[in-house]
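Colleague: Turn this into a model:
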Amino acid sequence: AGTLAMRLYQQGLERRGWDCLVPDAAEMADRVTPAIDRVKANRVAEAYAPLAEVARALMARGARAVVLGCTEIPLGIAAGPALPFPVADSIDALARAAIRWAGKQAAD
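Modeller: A predicted model of the protein is given here:
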């Protein structure tokens, strides 16, 4: 929720011409936040269904992909079947960027 409130991903995507859709207040309160709490409580499998439901709702509203922009959300989504649309895992993206950066530093 903090990353969403900071508009971290929205700002970067909007600068590149993308329109961003985000979960509404009810989706956050009823599904996303409780799912994050489940991941934090090591009940990861229980987080999948509500997170997948919100991702599907975003796609139904016109999203072309879903950014899993929180530490816990990718873990919850990974606990179930792959979603049938593009999903960007922020943890994965950060790790890949760090590896590329470290490789570049080592080469310099």
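Colleague: CA only for contacts and neighbour counts going forward, please
Modeller: OK.
Colleague: Name the single longest helix found in this protein.
Modeller: Of all segments of type helix in the chain, defined using DSSP state H, the longest is helix 90-107.
Colleague: Show me which residues of it are buried.
Modeller: Across helix 90-107, burial judged by 16 or more other Cα atoms under 10 Å covers 90, 91.
Colleague: quick one: residue 54 from residue 77, how far?
Modeller: Per Cα to Cα, to the nearest Å, residue 54 is found 11 Å from residue 77.
Colleague: ok, these two, which is more surrounded?
Modeller: Each of residue 54 and residue 77 has its neighbours counted (other Cα atoms under 10 Å); residue 77 has more, 25 against 19.
Colleague: Here is a second sequence; please produce its structure as well for comparison:
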Amino acid sequence: MTNPHLTDLLDRYATLRDTILGLEAERDQLGAELKAALLDGETVQTDLYRAELRTSTTIEYPLDRFRECFGDAATLEVATIDRKKADRLATAGDLDADTLANLAVKKPRAQSLVLTQVRA
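Modeller: Take a look at the predicted model:
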């Protein structure tokens, strides 16, 4: 028999999750409309907030230039394997898929609470 307290917790959790999902969808839609307007040169401000666009950037080091500057040992030291690229190479037949699968190490990152809808 299910603990009534846990049932109440699950009901509240599901309600909050559904509410948040709806709010996030609305936020995303409003954000898209605001971004489009700002990209068109519009400006918008309230008493509390001013909307502006900022560009996020990432820094990458070109492999060949990094290798020229720092050598093979340093390049190998900082290199990472791109799982998606490796999977594409295996799919294309450039890498042995079985060997790649046997090489894989799964590391847990986080546990998620997943709700599955129950039919009444």
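Colleague: Got a TM-score for the pair?
Modeller: The TM-score (TM-score structural alignment, normalised by the length of the first structure) is 0.21; 45 aligned residues with a Cα RMSD of 5.1 Å.
Colleague: What is the longest helix of the first structure packed up against?
Modeller: In terms of contacts (3 or more Cα pairs under 8 Å, 6 or more residues apart in numbering; DSSP states H and E), helix 90-107 of the first structure is not packed against any helix or strand.
Colleague: any chance you could map the strands in the first structure?
Modeller: Applying DSSP state E to the first structure gives strands spanning 66-68, 87-89.
Colleague: err, the second structure, not the other one
Modeller: 44-45, 50-51.
Colleague: in the second structure, which helix has the most residues?
Modeller: Longest helix in the second structure, counting by DSSP H: helix 4-39.
Colleague: returning to that earlier point: most neighbours per residue, which of the strands of the second structure?
Modeller: strand 50-51 (a mean of 12; mean count of other Cα atoms under 10 Å).
Colleague: which strands and helices sit next to it?
Modeller: Strand 50-51 of the second structure sits against strand 44-45, with contacts defined as 3+ Cα pairs under 8 Å, 6+ apart.
Colleague: who does the strand it packs on touch, helix- and strand-wise?
Modeller: In this structure, strand 44-45 of the second structure packs against strand 50-51, with contacts taken as 3+ Cα pairs under 8 Å, 6+ apart.
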